[in-house]
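Trainee: just the structure for this:
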Amino acid sequence: MLFTVLTGLITSSLLIPFGKLIKTKWSFLLPLIPVVLFLFYLGHVPRVASGTNFVQHLDWVPTLGINLDFRLDGLSLLFALLITGVGTAIFFYGKSYLKGHPYFDRFFAYLLLFMSAMLGVVLSNNILTLFIFWELTSISSFFLIGFNNDNNDSRNSALTALSITGLGGFFLLAGLILVGNVAGTFVISELFEKQALLTAHPLYPLMVGLIFIGAFTKSAQFPFHFWLPGAMKAPTPVSAYLHSATMVKAGIYLLARFTPILGNTELWHTTLMIVGGFTMLFAAVHALFRIDLKGILAYSTISALGILTFLLGVGTDKALIAASVFILVHALYKATLFMVTGIIDHETHSRDITVLSGLRKVMMPVFIAALLAAFSSAGLPSTFGFIGKDLIYEATLNYQENWVIWLTALAVLTNIALVASGFMAGIKPFLGKLPQRFEKVHLPAPSMWIPPLLLAILGLVFGLVPGVIGDLFNRQAANAIFQADTGMHLAIYHGLNLVLLLSVVTLASGTVVYFINKPSLQKLQAVERLNSIAPQRIFTKIAGGIMQASDWYTRTFHNGYLRSYHIKIIIFAELLLAYKLWLSGPLHIDLEKLTPLTWYEVGFVAMLLGALYIIVTTRSRLTSVVSTSVIGYCICLMFVFYSAPDLAMTQFTIDTLTTVLFVLVLYKLPSFINMTSRWVLVRDAIVALGFGVILSLIALKVLQEPNTTEISNFYGENAYLLAKGKNVVNTILVDFRGIDTMFETVVLSIAAIGVYSLIRLRLKSSEKE
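Mentor: Got it, this is the predicted structure:
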């Protein structure tokens, strides 16, 4: 399993040096990658269908609990087959769709990266590894959504998608870490046994809330839904892949995977039912007002994701069976409709359903694919969508008695709107009279219309043999979510019952709505007037406030001036040290422990203060440097007076070196410096005096502490034994704390490079003034 995940990652990186070959004669190799991966996972279907799970463990960062653990069960296999199977269709489709594009190789590098990331998400058996791949899907989808980077709308859509999903990822990480710490393990298969511990924990609501935010943002649940319609600015292969079968279903996968871990509580089920129920009806109704084919498909996708969230919230065995089937149903018909939309846009350069009509006369195979997909979306008998819709109604009708009517009515209303929107996207552009402007439209390359036709035909075939398909692909997926045998077995016909009646009512009502509903630009504009209270506007205002706060913070704390950074660091250090001094209690000075002042100490302090006065008042850079060196040499003499000749020599050497370097650098700069304002001088003086006073108080405070010699004794005893050196200070710097010295040497080297660049600087005569 690790190899399948790494295949896309490695190939994606190889497209960088070999991109030119991929654009020409080697492009046929690209679709072979998902084909091979699909066949690999297809070969595991019989054994997984029999109840066998596969586990792979590789140590990665075991000290942090991060390992490359992979697990293939019914749920992960279903998603892996969707990722690679639909991916195969998209790769063939995209190869022709983007033929001749200057960034052809870059597109498929992003697509391969995304495919591998999605496989990593659904196969991971470690929640931290799952999160790493989760974030990789956000990053790769950012590049895919913003692929047309010369278009401002594409860039904004990519940023919006990354912002929303990235924000969700932040909360998800917190939730996953919390779950792992409470359970004592980050391995998903072990978390199944910790459900009672997790649900009884006081932090359970927080864990659930954090994970919900992560899942809802990725799967476009209200109020985070608005990023998905905006992401339709991406090329159609991206929309067909990311927004039908893969990325947006990552959140659904997460909820399904954690249902047996954090589910079976009122908080879990009620939240998912409310959020999913509102999202599915809200988005389905919105789809009826769209006139852009991608807009219709985007909102119907949001509605479908709401249905899946709703079913996971219902949480019964019948609901989980319905969810496992609808995941496959939706992927087949929605990927088909997206690819059909791409073909229409590619050939007619329009996606406006008020303009498109009669295209069946010039695109018959495409029309057949769209028709079959629309029928599956509507739940027409003999299609797989019919099975999926029946299962949804069966799940709502078998829920708690006092909720049956409300939940079933909600499902029926949603599906009626989805029937109409499916016909709008899949049938309306092909019926009617062919406009003159489209008479020269023709079929694209076979590699563009064959993939959607095959997926549409699969939707029909699966509907004719649902028992076989359910037993092979869906039963173990439902069992993995339910963590028990659901006893699932799909059939075409269950007799004349209420479920069948509701399906007929839905299909008939949806067809009526389709014929009655006349989408137009005026209706769309009327609906969009409500955007003033839409979640997108609220999030945009919040983002604007964050940007303003960030701008203020940057201008205030990161304005690029070294003196500004210095004074902020010093003020922060003063506050921190003053706070610690205040906590340590009153200061008592024992004058008897202080040695009396000598005349030469007073003289050198006076010399030091005089040099300091010259530094802060002179207008000459050279005078300032010389005065600074005087201070350094005075400190050297202080070390000598207090019997520290090694420190004195070190100070003397460093001070001399820095003085020489300063002179060399300042030789290339103007002779005089501009005097700052009096307020700045006063401010700097107060900060400097405060720092000096605090350090003096700390020095006096040290005198109150007991005189312990454990550390000095250790170094004195072990300097020669361990470091083979008789100079204790040298052994501390070079051996005992050699890593510190190494990094200090690196810092000095960087500073030397900077000094050298300044010495080599050649200023114009006008710049020297």
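
Trainee: only C-alpha atoms for contact and neighbour calcs from this point on.
Mentor: Fine.

Trainee: is it true that residue 208 touches residue 268?
Mentor: Yes. Counting by Cα atoms under 8 Å, residue 208 touches residue 268, with 7.3 Å between them.

Trainee: mutual contacts of the two, please.
Mentor: Common contacts of residue 208 and residue 268 (Cα atoms under 8 Å, 6 or more residues apart in numbering): residue 262.

Trainee: gap between residue 569 and residue 621?
Mentor: According to Cα to Cα, to the nearest Å, residue 569 and residue 621 sit 24 Å apart.

Trainee: please say which of those two ends up with more neighbours.
Mentor: residue 621 (19 against 11; other Cα atoms under 10 Å).

Trainee: and stretch 669-678, how far apart are its ends?
Mentor: Rule used - Cα to Cα; the end-to-end distance of stretch 669-678 is 24 Å.

Trainee: neighbours around residue 663, how many?
Mentor: Residue 663 has 15 neighbours, counted by other Cα under 10 Å.

Trainee: same check, this time on residue 578
Mentor: Residue 578: 18 surrounding residues under other Cα under 10 Å.

Trainee: so where does the closest residue to residue 627 other than its chain neighbours fall, helix or strand?
Mentor: Closest residue to residue 627 apart from its sequence neighbours, by Cα to Cα, 6 or more residues apart in numbering: residue 611 at 5.1 Å. Using DSSP states H and E, residue 611 sits within helix 599-617.

Trainee: another for comparison:
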Amino acid sequence: MSPALIALLPFIGALLPGLLIRSGRTVAATACGTTTLVALLGLLLHIPAILRGEVATARFDWLPLLQLNASFRIDGLSLLFGILILGIGLLIITYARFYLSRHDSIGKFYTYLMLFQGAMVGIVLSDNILLLLVFWELTSLSSFLLIGYWRHLPEGRQGARMALTVTGMGGLAMIAGMLILGQIAGSYDISEILNAKDAIQASPYYTPALILILIGAFTKSAQFPFHFWLPHAMAAPTPVSAYLHSATMVKAGLFLMARMWPVLAGTDQWFWIVSTTGLITMLLGAGIALFKDDLKALLAFSTVSHLGLITMLLGFGTEEAAIAATFHIINHATFKAALFMTAGIIDHGTHTRSIARLGGLRKLMPITFVIGTVAALSMAGIPPLNGFLSKEMMLYEASHLTMAKQGFMVLATLAALFSVAYSLRFIFHVFLGPQRDDYPHKPHDPGFGLWFSPGLLVALVVLIGLFPNTMAGWLVDASAAAVTAGHPHAHIALWHGVNAALIMSVIAIAGGAMLLSLHKPFQSAWDSAPRPEAKAIFDWLVLRIVFASRGISDNLTNGAMPRALAAFTLATLFAGAVAWYTGSAGPVTRPMLPIEPVPLIGWLMVLVATGCMVFFHRIRVLALVLVGVVGLVTSVFFAYFSAPDLALTQISVEVVTVILLLLALNFLPKRTATETSSVHRGWDAFIATLAGIGMGSLCYAIMRRDFAFDSISGYMLENSHNLGGGDNVVNVILVDFRGYDTFGEITVLGIAALAIFALTQTLLQGKSAKRLINWVHDQRRAGDRHPVMLVIATRVILPISLVVGVYIFLRGHNQPGGGFIAGLAVAIGLLMQYMASGYAWAQERQTLPYHALIGAGVVAAGATGIGAWFNGLPFLTSAYGYVKLPFLEKFELATAMGFDLGVFLCVVGAVMLALNSLSRIARRAGETVNKNPMDIDLSDEPKEGAH
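Mentor: All right, here's what the predicted structure looks like:
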């Protein structure tokens, strides 16, 4: 199976729960589980090739000139993380089906989970660092949704916000570091970067790039001082916690460090930054975990500690340490996922996670006791379980550092001692001891659906511990080979003789047991000791940043639009003046054109209209009409200077804009407020004059000079037909040469329309709803609102506008027109129906789902671009050919028409959604729908309630 398809399957799975939720919770879970299983099987099919040292790749050109391509690869490291993400993900899907209550929206949960799973798979399979960054940020967004899934819990919302803030900040730093790394290597493909070790480490930008990339990795993997967000993410449902803490979110940073290990490791900077950070995190997390009363909090800080352990091993920079790190990644994923699911079972069975309220559950929950005990013993590093093997390998590597680094051995042993203590506490204080008679709920073992997933993981814990080379040795070898870019061989065994690592293990186990026996006095000292809380520090910093930014904003704008516009205009003028006086504009090379009567008349009309607009700006409707006059005259200028496409677009936009603004002005006073003083008016006039002089000077300077570089206009004119299949250069630029810009613009247009819908929707709720829905025009007669002539005219105009829209759309690739203008033409015809007959009449007859229309437009445009991939061409590459149909002449057909269709649908949907939203809040109270073609009331009596 193609690596690209494996990366795509989870996103396909994210669409299924919403579509199938009415079929039942089990069907939704089965659909997600099936998708995950198919992706996992597709990944496993690559095992034989990976073990032979091969790398599976897939590449789709996206933006070749910017080196942003959809490139995917599967090597040993991708295989390891992919198996963990998809394998444990499959168990989490099963566990969540039985864990979540009937009141939880399981469709939404599975959608978020599959979206997160897809982002993680995308990270580990990406072969392009720019694509990796896209998936990296998607994990932050999707994890935000998962952590805050229970929106009714304040701690859930706070934990989600904290995770998004910290990991998002680290992501921004990592973007900068990755861009620097790509510039040094001369490529953004990971395969190329991994072969540029000498150039990267010799570059003076190596250290800045390293620090920025590590900030991103440390924030994602909860390394000190960014460790605090992870324990607060435990507010998420237990299936989310088990997934995030074991195989996904926190492992993304480890994956990044392992992926970049061949080119970044081996220097003093790498060793001291990475290994020291890992050591501090390991020690700090283990120490705090020992004193936590909440089961999930204990496990969360233990995760922090184990992530520090793996980070420290990667920081050592040796092949043996890399082997130990990859092996512990496997072991930690198995026992930690099992432990979190065990904590969820205990919470489910007793209705509490407080260790102080638990104890004596061994006989009451025997299945849970076995699963939790085995997993906790593995976390403690007790033989013969898998956790013992990798932890002893860690101690072995720490004991073989140079004398100058022997502090690592001592502190690593201390962290291992703490790990034994909190793991034994999990067993003794939860399962052992006398039974209580004050449990919040009578404890009981769950059904098979809940204990199956952790039980299977615990079985792996035992099997890997007993048969490490058979069960995991091949995977460790393959992943370590990808990390080290060598051919390491892992020899994993329970017994290596008496050595320093074994002695350190014995000290850790004995010391941990002793520390647990003295837990109460230490707990009392911990509770009474003053200590800084990371969450309090984070909240304080966030508040300071918010207050500082709000102070700057208030001083700059004061919430008033004139001040904001003045600040923006002055800043722009200042930047332009600095560029002008510090740069060189070059000599004047173009002569002035003679002044002709038509442009002069148009210029005078614009001057008069703008002057009148300034003078009458308090009368809103008149000012809007004058703005429309300026726009129409501008369109005449476009037509005069041989730009018919721009003229058509300008005219259409003006008509639509004036109609929508007139509707919006319905809710505002007819006149604006009078300015406070003549000083403000003078200041505004001064800024406006400066802006006019600045813009005029800029236009004059540009139009009188040739470009310093060759213009691309010649290229567009020469290749419009050959490459784009069209003679209308403007349209070919929009849908082909600059198709990315257009795709982004229609997306923004759709978002803007949805924002209008959301804002107006809030006006129909609460107190404003009563005021707006009961608002009535100051008119006595319905006939004034729906004149007969206007009604009849618009009925005739509608089919004409539809035909004109189709005609403009079809001719747009070779003649003036296109999807944007056609969409506006059709929208104008529909707008007229609202104006002529009112909202109620038009809405009953126009039942198009405008939201779906916008979505269909964006999808159609995107699908047209993706279609180029099937021919091995970059995204949005057009193709064209000639078609001969019966009774018709041979005509040209271009794939760009599909893109233009997307533009058309998006424009119609956006305009109509905006109109529908504004019209809906203006409808009269108690207005009834008339079944007649016209809604006319010829009576002279005022309607009841009118004023």
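
Trainee: the residue nearest to residue 627 of the first structure contacts residue 631, doesn't it?
Mentor: Yes. Using Cα under 8 Å, residue 611 of the first structure is in contact with residue 631, at 6.5 Å.

Trainee: now the terminal residues of stretch 702-721 of the first structure, how far apart.
Mentor: 31 Å.

Trainee: the residue lying farthest from the centre of the first structure and residue 103 of the first structure: what is the separation?
Mentor: Within the first structure, residue 599 marks the point farthest from the mean C-alpha position, 67.6 Å out by Cα atoms, centre = their mean. As judged by Cα to Cα, residue 599 of the first structure and residue 103 of the first structure stand 79 Å apart.

Trainee: also residue 497 of the first structure?
Mentor: 55 Å.

Trainee: ditto for residue 174 of the first structure
Mentor: Note on residue 174 of the first structure: its distance to residue 103 of the first structure, by Cα to Cα, is 37 Å.

Trainee: also residue 544 of the first structure?
Mentor: Counting by Cα to Cα, the gap from residue 544 of the first structure to residue 103 of the first structure is 33 Å.

Trainee: repeat that for residue 315 of the first structure.
Mentor: The gap separating residue 315 of the first structure from residue 103 of the first structure is 45 Å, by Cα to Cα.

Trainee: more neighbours, those two?
Mentor: It is residue 315, of residue 315 of the first structure and residue 103, that has more neighbours when counted by other Cα under 10 Å, with 28 against 16.

Trainee: counterpart of the more buried one in the second structure?
Mentor: Using TM-score structural alignment, the partner of residue 315 of the first structure in the second structure is residue 317.

Trainee: would you agree its match is in contact with residue 264?
Mentor: No. Between residue 317 of the second structure and residue 264 there is no contact under Cα under 8 Å: 9.5 Å.

Trainee: mutual contacts of the two, please.
Mentor: residue 270.

Trainee: which residues of the stretch 701-850 of the second structure fall in helices?
Mentor: Under the criterion DSSP state H, counting those that start in this stretch, the stretch 701-850 of the second structure contains helices at 713-724, 729-732, 739-763, 767-773, 782-785, 788-811, 819-845, 850-867.

Trainee: returning to what we had before: buried residues in the helix holding residue 611 of the first structure, which are they?
Mentor: 604, 608, 611-612, 614-615 (16 or more other Cα atoms under 10 Å).
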